[in-house]
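Undergrad: Next come a sequence and a model predicted from it.
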Amino acid sequence: MQDILGSLYPWTKSLHVIAVIAWMAGLFYLPRLYVHHVENKARPDSVALFGMMEYKLLRFIMNPSMIATWTFGLLLVATPGVVDWSQVWPWTKAAAVLGMTWFHMWCAVHRKKLAEGRDEATGRTYRLMNEVPTLLMVIIVVSVIARPF
């Protein structure tokens, strides 16, 4: 198994990066859709359109890309010699990825609340929350590339 993981490493890493890009695109965009959704509550046609866009983004792009990110990431972790768990950076990255997953779930909960018309968050809340994936992305990239810890 270790030989297979080692020989597939470049492909696994490539697919991981592709999945991360797709996931991050959704994590950046979905809260912006929520801003427009809550700021156009008086326009039923707009609310319906935003609701459909939110559903499709989460269901068909974000969920599959999150699963692919985790799958290929775990395969990378299982590849011998890729991660030295005695260092701090993999733990920092893992914590940030868990934070990113929490944010994904937070977005999913709010999508459902918006669809049911019972979300009380404001456009300001969604604008602020839109910064969460950026902060986590910076932590992840610096942890993996610069390895300052």
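TA: Everything's here; your move. Numbering: from 1, shown residues only.
Undergrad: When you work out contacts or count neighbours from here on, use the C-alpha atoms and nothing else.
TA: OK.
Undergrad: how far does stretch 116-135 sit from the chain's center?
TA: In terms of CA atoms, centre = their mean, to the nearest Å, the centre of stretch 116-135 is found 15 Å from the chain centre.
Undergrad: Below is an additional structure, to be compared with the one above:
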Amino acid sequence: MTGWLGDAYLWVKAAHVVFMVFWVAGLFMLPRYLVHHQEGLGDPAEGPRWVKREALLRRMILTPAMGAVWLLGLALAAHIGLFDGQTGLGWLHAKLLLVVALSGYHGWAVGYSRKLAAGRPTLAPKTLRLLNEVPALAVALIVVLAVVKPF
């Protein structure tokens, strides 16, 4: 299956990067929404506003962008031979591991937003603020792996 995208490879790669930017932008926003949502739980009018904002962000940006990133990324991986046993793709294995972890973080953030919607915060505000930095660290590592291909 190596090389199966042919001349479409660069278009698929460009689309992958575009949807990655959308997804990561959403992952930068949602945790900050969660902080504000948790801080606003004492105000009965604020909670429903944050629930609506978070749901829109998930429905309009986060979930569709993540799906596109995965679909396009797997197509790119197949193109360069990941599923054919191509050698020299250690960087891609590491990148995929980080993307799986980032997808898990996405799932955690969505789950935590649902806890907040139910009025059940479980994290200290400082911990929640620290967890906001996870996407930035993951994306920095993913970009280095994809561009430098260190192994």
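TA: Structure received. Just so we're clear, the structure is a prediction, and the values are computed from it rather than from any experiment.
Undergrad: ok, now which ones touch the aligned partner of His36 of the first structure in the second structure?
TA: In the second structure, His36 of the first structure lines up with His36, judged by TM-score structural alignment. By CA atoms under 8 Å, 6 or more residues apart in numbering, the residues touching His36 of the second structure are Trp50.
Undergrad: post-alignment, the strand or helix carrying His36 of the second structure versus the first structure, mean distance?
TA: His36 of the second structure is located in helix 9-39, with elements delineated by DSSP states H and E. Comparing helix 9-39 of the second structure with its match in the first structure after superposition yields a mean distance of 0.6 Å (mean CA distance after the TM-score superposition for the first structure).
Undergrad: Show the subsequent helix or strand relative to that helix.
TA: Next along the chain after helix 9-39 of the second structure, taking DSSP H and E as the criterion, comes helix 46-57.
Undergrad: by contact count, what packs against that following helix?
TA: Judged by 3 or more CA pairs under 8 Å, 6 or more residues apart in numbering; DSSP states H and E, the packing partners of helix 46-57 of the second structure are helix 9-39, helix 90-117.
Undergrad: ok, back up a step: pull up the gap between the match of His36 of the first structure and Ala45 of the second structure, please.
TA: For His36 of the second structure, the distance to Ala45 of the second structure equals 13 Å [CA to CA, to the nearest Å].
Undergrad: Same check on Leu102 of the second structure?
TA: For Leu102 of the second structure, the distance to Ala45 of the second structure equals 32 Å [CA to CA].
Undergrad: Likewise for Lys95 of the second structure?
TA: From Lys95 of the second structure across to Ala45 of the second structure, the span is 42 Å (CA to CA).
Undergrad: Done for today, thanks.
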